[in-house]
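**Q** please find the sequence and the predicted model below.
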Amino acid sequence: MSLLTRLLERNLRNSGAGARRLYSNHAEEESSATKHEFADEEPVQPPRHQKMATDQDWSAVWPGPRTFQPSVVPLPLRQGYTEKGAPPPSKFANAELMKIPNFLHLTPPAIRQQCEALKKFCTPWPKGLETLENCEKRFPIEIKSTDYCHALPTIRNPEARRVTLNIKLSDLKFDAHAKDKFLRLVGDRYNPNTGILTIVADRCPLRKQNYDYAMYLLTACYHESFVTESWESSKSEADMEYYSFERNKSKQSAEAIINWGQPVEEAKKLNADHGFAQSVEQLINEGENVYNLGKYKEEVLKLLNISK
């Protein structure tokens, strides 16, 4: 009996020590795991826009084109449609702000820095082009094109290839025959009220190709206007496309009237003035109207030296 009692006590002692050891190991594991978890966890940092200084270098934060990032922009931007009475969506998790191109990199300080960096590659402004009049005199051809920026999968716009060429007709040197032929070749591209020729090219897929094509049209029409065909020398006055005072009998008749009774000497022969010649040409080429008839009357009275 005593032997059995001693064995039971020994087993109880062993089982109690084991239980204590098991509980002690489990507690130690929990405490070590908790310490390790808190040691690995980093503190949450506030958004960058909350730590930005007011005098920071924005070009270093946003140096070039990029997708909108709300944690970097220190502005309360809002965009998007909302129901009536609801607040507008903020800049965080805003797909409307992220899917469109932005110009946050084109700030005045950033542009100023880029201009300063490009100065070493620039040459001095040419002398003699200080005014707009001097520029137009030396570069009479004006080229116009348009760039487009829109929210589409591609930035290429079909209208961006269009090129418009403008030039004053007075900047081109013509004789009477060449000017008349040139105006007939260009047709309604010439505006007689402003004296400007406009050529629009948009047939080619690229802007450079349309520019070359517009310059080719101007060059071809200009040189073609000086070409005189063989049949043009056989034209009579009745075949002419317009009335010219200088090559008509009306000039001889007008000069015969104003030189009536004068000695026949070429040095003292009077010629019809330019105003009378212009009024006669307008009356015949443009037709009879109130203005042309009134202008012709005034020039006739002036030619005959008759007071009203």
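**A** That came in fine, so what should we check first?
**Q** for the rest of this, base every contact and every neighbour count on C-alpha atoms.
**A** Noted.
**Q** pull the longest helix from the chain.
**A** helix 2-40 (DSSP state H).
**Q** elements contacting that helix?
**A** Helices and strands touching helix 2-40, as assessed by 3 or more C-alpha pairs under 8 Å, 6 or more residues apart in numbering; DSSP states H and E, are absent.
**Q** take the one below as the second:
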Amino acid sequence: MALIALINGRRAIYFSARGFGNRFQSTERELDSRTQIDDDQFPVLNFKQVKSQRIARRKIVRAVVPPPRTEQMATDQDWGAVWPGPRSFNPSVVPLPLRQGYVSKKHQIPPGKFANAELMKIPNFLHLTPPVIKKQCEALKQFCTPWPKGLETEESMKKHFPVDFISSDYCHASPTIRNPLSRIVTIQLKLETLKLDKHARDKFLRLVGDRYNSDTDVLTLVTDRCPLKKQNYDYAMYLLTALFHESNVVESWEESKSEADMEYYDFQRNCSKVNSETILNWRKTDGEQRLSAPAGYGHSVEQLFNDGENEYNLAKYKEQTLSLLHLTN
């Protein structure tokens, strides 16, 4: 006769026969060993805190912080070796009692240099001390050439180099270092340096339009259509060259222009010149040397017609007319 039972979730068979007593004991020992193995592989989850389960805290080892460098620096320290170039502010290196920041209370002093974010925001020029600047200039002298003779003054430089080249360079954080505004090129020069005659000057001014400032006599050309700065510079110089040569060209139809076709009053081509010279030579015979109209009188007449009547032009015209007729004291 056999008896079947469940022990720890396992099925065990018990025999009641006398001859099976030893087998029953061996089966019981085998079940106990299996239960012990299962307990070792699957430990019991205990939600209750036990003192023996607490893990000992690790001790924090704090490093020994050395004193600031300013306390170890000598008074005759070479500052160029300490601060050789532009860098962020470092309070442990600068031996100055700097303060920066805003405080809400009236009688409070601004925060010191240690742990001060305001001093780190602004750019500093602590590396540009007079001894360091002198030392750097001495080092750069070997790469410099002597200053050219004859360019000691500003007037002499303007005489030999009349064209001013203006451009801009930008430094910013972006995927590309090329800024679109850096391609713009500006060229300036005084119109008197081109040595244009009256016809060429008039034609030149008509071609450039509002790029010429009559008050300062400065011509300004701005080029930005090319992608590179060098290309815009070459294009600006090409424009200046083309304007100069085109203004000196005299077309065939320009010679046939009459007084009625002129866009401005020209004293040399007007009857006023003939009338003034007739007054000056009305007593002279054919054999005597005839006088021409004074340049000051012609200029005053041109200003009166071209610029309009104002107090200055009328006074100038009156003065030159009296001088022409010899009526001044």
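**A** Arrived safely. Remember, it's a predicted structure, so these values are computed and weren't measured experimentally.
**Q** report the TM-score for the pair.
**A** Once the chains are laid over each other, their TM-score by TM-score structural alignment, normalised by the length of the first structure reads 0.74; 266 aligned residues with a C-alpha RMSD of 3.1 Å.
**Q** roughly how far is the longest helix of the first structure from the heart of the chain?
**A** Relative to its parent chain, helix 2-40 of the first structure has a centroid offset of 83 Å by C-alpha atoms, centre = their mean, to the nearest Å.
**Q** now stretch 110-118 of the second structure
**A** 30 Å.
**Q** matching residues in the first structure for it?
**A** With TM-score structural alignment applied, stretch 110-118 of the second structure matches the range 88-96 in the first structure.
**Q** quick one: buried residues of the longest helix of the first structure?
**A** Residues of helix 2-40 of the first structure classed as buried by neighbour count (16 or more other C-alpha atoms under 10 Å): none.
**Q** could you identify the helix or strand that succeeds it?
**A** helix 58-61 (DSSP states H and E).
**Q** now that next one: buried residues?
**A** For helix 58-61 of the first structure, the neighbour count (16+ other C-alpha under 10 Å) marks 58, 59 as buried.
**Q** any idea which helix or strand comes after that helix?
**A** Next along from helix 58-61 of the first structure, by DSSP H and E: helix 95-98.
**Q** corresponding residue for residue 59 of the first structure in the second structure?
**A** Residue 59 of the first structure maps onto residue 80 in the second structure, by TM-score structural alignment.
**Q** return the distance of stretch 157-170 of the first structure from the chain's centre.
**A** Centroid displacement of stretch 157-170 of the first structure relative to its chain, using C-alpha atoms, centre = their mean, is 11 Å.
**Q** report the buried residues of that stretch.
**A** 161, 162, 163, 164, 165, 166, 167, 168, 169.
**Q** which residue in the second structure aligns with residue 261 of the first structure?
**A** Using TM-score structural alignment, residue 261 of the first structure pairs with residue 283 in the second structure.
**Q** same thing with residue 276 of the first structure?
**A** Matched to the second structure by TM-score structural alignment, residue 276 of the first structure sits across from residue 297.
**Q** surely its match is in contact with residue 321?
**A** Yes. If you go by C-alpha atoms under 8 Å, residue 297 of the second structure and residue 321 touch, sitting 6.8 Å apart.
**Q** helix, strand or coil: sort out residue 188 of the second structure for me.
**A** Look at residue 188 of the second structure: counting by DSSP: H, G, I helix; E, B strand; the rest coil, its state is strand.
**Q** contacts only, for the corresponding residue of the first structure for it.
**A** Following TM-score structural alignment, the counterpart assigned to residue 188 of the second structure within the first structure is residue 166. Shown in contact with residue 166 of the first structure (C-alpha atoms under 8 Å, 6 or more residues apart in numbering): 141, 142, 143, 196, 197, 198, 199.
**Q** show residues contacting the one helix or strand the fifth one maps to.
**A** The reference is to residue 197 of the first structure. Under the criterion of DSSP H and E, residue 197 of the first structure resides in strand 196-201. Contact with strand 196-201 of the first structure is made by 162-169, 189-191, 210-211, 213-214, 218, as judged by C-alpha under 8 Å, 6+ apart.
**Q** tell me roughly how far stretch 214-221 of the first structure lies from the second structure on average.
**A** Taking mean C-alpha distance after the TM-score superposition for the first structure, the mean distance separating stretch 214-221 of the first structure from the aligned residues in the second structure is 3.3 Å.
**Q** buried sites along that stretch?
**A** Result for stretch 214-221 of the first structure [16+ other C-alpha under 10 Å]: buried residues 214, 218, 221.
**Q** count of neighbours near residue 98 of the first structure?
**A** Residues near residue 98 of the first structure, counting by other C-alpha atoms under 10 Å, number 16.
**Q** next one: it from residue 105 of the first structure, what distance?
**A** Distance from residue 98 of the first structure to residue 105 of the first structure, counting by C-alpha to C-alpha, to the nearest Å: 15 Å.
**Q** residue 122 of the first structure too?
**A** 23 Å.
**Q** hmm, back to that, surely the match of residue 276 of the first structure is within a strand?
**A** No. Counting by three-state DSSP, residue 297 of the second structure falls outside a strand, being helix.
**Q** give me the most central residue, the first structure.
**A** Centroid-nearest residue in the first structure, with C-alpha atoms, centre = their mean: residue 146, separated by 3.3 Å.
**Q** which residues touch that residue?
**A** 159, 160, 162.
**Q** tell me the secondary structure for the match of residue 261 of the first structure?
**A** Residue 283 of the second structure ends up coil, using three-state DSSP.
**Q** that one: neighbour count?
**A** Neighbour tally, residue 283 of the second structure, other C-alpha under 10 Å: 9.
**Q** pull the residues that contact stretch 223-232 of the first structure.
**A** For stretch 223-232 of the first structure, using C-alpha under 8 Å, 6+ apart, the contacting residues are 177, 178, 179, 180, 181, 182, 185.
**Q** so residue 324 of the second structure touches residue 296, yeah?
**A** No. Counting by C-alpha under 8 Å, residue 296 is not a contact partner of residue 324 of the second structure; they are 9.5 Å apart.
**Q** matching residue 142 of the first structure against the second structure, which residue comes up?
**A** Per TM-score structural alignment, residue 142 of the first structure is aligned with residue 164.
**Q** from residue 110 of the second structure, how far off is that match?
**A** Taking C-alpha to C-alpha, one finds residue 164 of the second structure at 48 Å from residue 110 of the second structure.
**Q** compare these two (neighbour count), which wins?
**A** Using other C-alpha under 10 Å, the more surrounded residue of residue 164 of the second structure and residue 110 is residue 110, with 15 against 12.
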